[in-house]
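Enquirer: Got a predicted model here, sequence first, then my questions.
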Amino acid sequence: MTRYASYLTPAGAPTWGAEKDGTLFDLGPSGLGVAPTLRDAIVSDALSSTPSTANAPAQAVDGTRFLPVVGEAAKVICIGVNYKTHQAETGRADAGHPTVFTRFTDTLWPHGADVRIPPESAMYDYEGELALVIGRPAHRVPRAAAWDHVAGYAAFNDFSARDWQRHTGQWTPGKNFPESGTFGPYYVTAADLGDVDELVLETRVNGEVRQHAGVADLIFDIPAIIEYVSTFTPLAPGDVIVTGTPGGVGLFREPPEFLAPGDIVEVEITGLGVLRNRLVA
């Protein structure tokens, strides 16, 4: 399995490359020039066969400053209340259609970077999620054809200002504070990752497991999500859909436990690595 990352070179230039055994091999503009960005590589289908890393500039993963793994998406669509365990803790009734909200691209933030808790929020929370990246134009895609439009996957943390999320019935303000959508560290193609129903998602806060679920537990599975979302908005290669979070968020713990400066949140998904961020004031 080849894992891809977006990151900065030692000289501070943005690039992307393949990770192997703790080393990053530069396939971007400062390296082999396969494509300017990882998103461009997805759009051009440059990852349909694994690019060679021979003669690529290399650097250790340790000490590397990462970038949001696919940070230039035109659309980031998020699905809410999409695991039975999360639905149960919220007390929401069954829904006939996915709950959808949007996230602005400028909220995306990298693995390893500190996340600032907004001073306007006293209820800052985590949501570990699986994100998928669209690989082919998708408009009114039937369920049976949905998998053909998935390019690959990465881990996502949908940090949420719950107080702002609850101001009205619209969730957009609580889901779009700066630095609130951490994304990465690695992207894996759908062909390499295999059956997503076999993936396990786990979120930890300061080492304590808060969320643990199989992706097979999604209420609306990935084909259903793509069919629904692509009906109301055309999706382009490089667009991102964040598929929902399991039960165990801080808001519904007894008593509620929100994030504080110094907390370290990790989201780990089978094959996709560990997305880690520290919270700061």
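Expert: It's in.
Enquirer: When you work out contacts or count neighbours from here on, use the C-alpha atoms and nothing else.
Expert: Fine.
Enquirer: Buried residues, stretch 101-115. List them.
Expert: 102-105, 107-115 (16 or more other CA atoms under 10 Å).
Enquirer: Show the end-to-end separation of stretch 94-102, please.
Expert: Length of stretch 94-102, first residue to last, CA to CA, to the nearest Å: 21 Å.
Enquirer: And stretch 41-56, by the same measure?
Expert: End-to-end span of stretch 41-56 (CA to CA): 16 Å.
Enquirer: what sits up against that stretch?
Expert: 2, 18, 25-27, 31-32, 34-35, 135-136, 151, 189, 237-238 (CA atoms under 8 Å, 6 or more residues apart in numbering).
Enquirer: alright, now check it against this:
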Amino acid sequence: MPGTVDPFSIATFERDGQSIPVVVAGGRAHDLRTVLPDLIRTTDLFSQWDANLDEIARYLADHPVGDDAGIDPSALRPLPPVQPVGAVIAAGANYREHVLQLSVAHKLGRSDATDEELRVEAAQEIDERARVGHPYVWAGLSSAVSGARDDIHLPEVGENVDWELELGVVISRPGFGISLEEAGDYIAGYTICNDLSIRSLIPRRDVAMMGTDWFRSKNAPGFYPTGPYLTPARFIDDVSELRIQLWVNGEIKQDATVDDLLFDVPQLISYVSAHVPLEAGDMLITGSPAGNGSHFGRFLQAGDIVEATITGLGTQRNAVIGRTGQLPPWYAQGNRTAP
């Protein structure tokens, strides 16, 4: 990167009903269309990701940030930083302590085992899986992705809406069959994603042989609050040291570092790309650390305020809005009981 420049982030803000791609530096936002005249949306950066970052760095070096420079980001509504939103590829059960907590909370193991025995046995299974097993991954819908300050609307169907703050990895270029050694070359940067879950809709007791139902439990409108920023990978020295924190009504619930991952970022990229092609702008969310509502027996309620941050990636603040009481027609007009 030419010269010396302080770290900056990429974002998308809404102003007067329009989507604006920006670079955020020194607490101010600059319209990226001024820096790169051919750019329309943030996904346009991926065609020449490193070269475009170098051009942004040159612009910032030539335009020192001052109080009268750029735009105040706090006055604008943050949209998901990558526009248009790409695929969401989600890794589950990928933080060691999180899996241990869930194993105890949901009594996953011998029916006659104590909590301590469940924890010990789960730890043995986890460590073996990390050594010779595979990540657990599913796909989310881009239509469920929302902004860092958007409201969280409790769904009309389902109970026990849970928080799951995660590190998001944004892919910089297409790739298939990526090796561990090459994985870092496919990382554009990092962002924040809260992978919300409707816990009561995860199991499918009516078709038990099918197991879990991530489609209906993970993809309600706004269930992936993302951003506010995409921080380029070149500004993150050690991903494992990033601190993940989430509060509900000012009470800390999640507080961990990324070094508790069972499968790290290069492993996830290599595994996912062994099965599906990755595209520029896809977001791989890497799993949630311990401290979910399932552990506390406390889930999101109308009026809650969820705040979240990851080192160097900005802050989210989402208000929880209650149900309207209007069931979807599938349930309201049929003989089917809402699960």
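Expert: Yes, it's here. Please read these numbers as outputs of a predicted model, since none were measured by experiment.
Enquirer: tm score of chain vs chain?
Expert: Once superposed, chain against chain, the TM-score is 0.92 (TM-score structural alignment, normalised by the length of structure 1); 277 aligned residues with a CA RMSD of 2.0 Å.
Enquirer: Now the buried members of the contacts of stretch 41-56 of structure 1.
Expert: Buried, going by 16+ other CA under 10 Å: 2, 18, 25-27, 31-32, 34-35, 135-136, 151, 189, 237-238, out of those.
Enquirer: follow-up on the earlier one: so which of the contacts of stretch 41-56 of structure 1 comes closest to Trp171 of structure 1?
Expert: Of all the contacts of stretch 41-56 of structure 1, Trp171 of structure 1 sits closest to Gly238, with 23.8 Å by CA to CA.
Enquirer: Contact partners for that closest one?
Expert: Gly238 of structure 1 is in contact with Arg39, Asp40, Ile42, Val43, Val70, Glu72, Ala73, Ala74, Val133, Ile134, Gly135, counting by CA under 8 Å, 6+ apart.
Enquirer: show me the contacts for the fifth one.
Expert: Under the criterion of CA under 8 Å, 6+ apart, the contact list for Val70 of structure 1 reads Ser6, Leu38, Arg39, Phe183, Gly238.
Enquirer: And it? What does it align with in structure 2?
Expert: Alignment note (TM-score structural alignment): Val70 of structure 1 maps to Val82 of structure 2.
Enquirer: before we move on, back to that, apply the buried test to the contacts of Gly238 of structure 1 and list what passes.
Expert: Arg39, Asp40, Ile42, Val43, Val70, Glu72, Ala73, Val133, Ile134, Gly135.
Enquirer: residue in structure 2 matching the third one?
Expert: Aligning on TM-score structural alignment places Ile42 of structure 1 opposite Phe46 in structure 2.
Enquirer: For Glu97 of structure 2, list the residues it contacts.
Expert: By CA under 8 Å, 6+ apart, the neighbours of Glu97 of structure 2 are Asp260, Pro289, Ala290.
Enquirer: I misspoke; the intended subject was Gly27 of structure 2.
Expert: Counted by CA under 8 Å, 6+ apart, Gly27 of structure 2 has contacts Asp72, Pro73.
Enquirer: how near is it to Asp72 of structure 2?
Expert: With CA to CA as the criterion, Gly27 of structure 2 and Asp72 of structure 2 are 7 Å apart.
Enquirer: now swap in Val265 of structure 2 and tell me
Expert: 33 Å.
Enquirer: Between those two, which is the more surrounded one?
Expert: For Val265 of structure 2 versus Asp72, neighbours defined as other CA atoms under 10 Å are more numerous around Val265 (23 against 14).
Enquirer: How many residues are close by the nearest residue to Lys75 of structure 1 once chain neighbours are set aside?
Expert: Beyond its immediate neighbours in the sequence, the residue positioned closest to Lys75 of structure 1 (CA to CA, 6 or more residues apart in numbering) is Asp239, lying 5.1 Å away. The local packing of Asp239 of structure 1 (other CA under 10 Å) involves 25 other residues.
Enquirer: quick one, what contacts the equivalent of Asp239 of structure 1 over in structure 2?
Expert: Matched by TM-score structural alignment, Asp239 of structure 1 corresponds to Asp282 in structure 2. With contacts defined as CA under 8 Å, 6+ apart, the neighbours of Asp282 of structure 2 are Val85, Gly86, Ala87, Val88, Ile89, Val170, Ile171.
Enquirer: can you do 7 Å?
Expert: Contacts here follow CA atoms under 7 Å, 6 or more residues apart in numbering; on that basis Asp282 of structure 2 touches Gly86, Ala87, Val88, Val170, Ile171.
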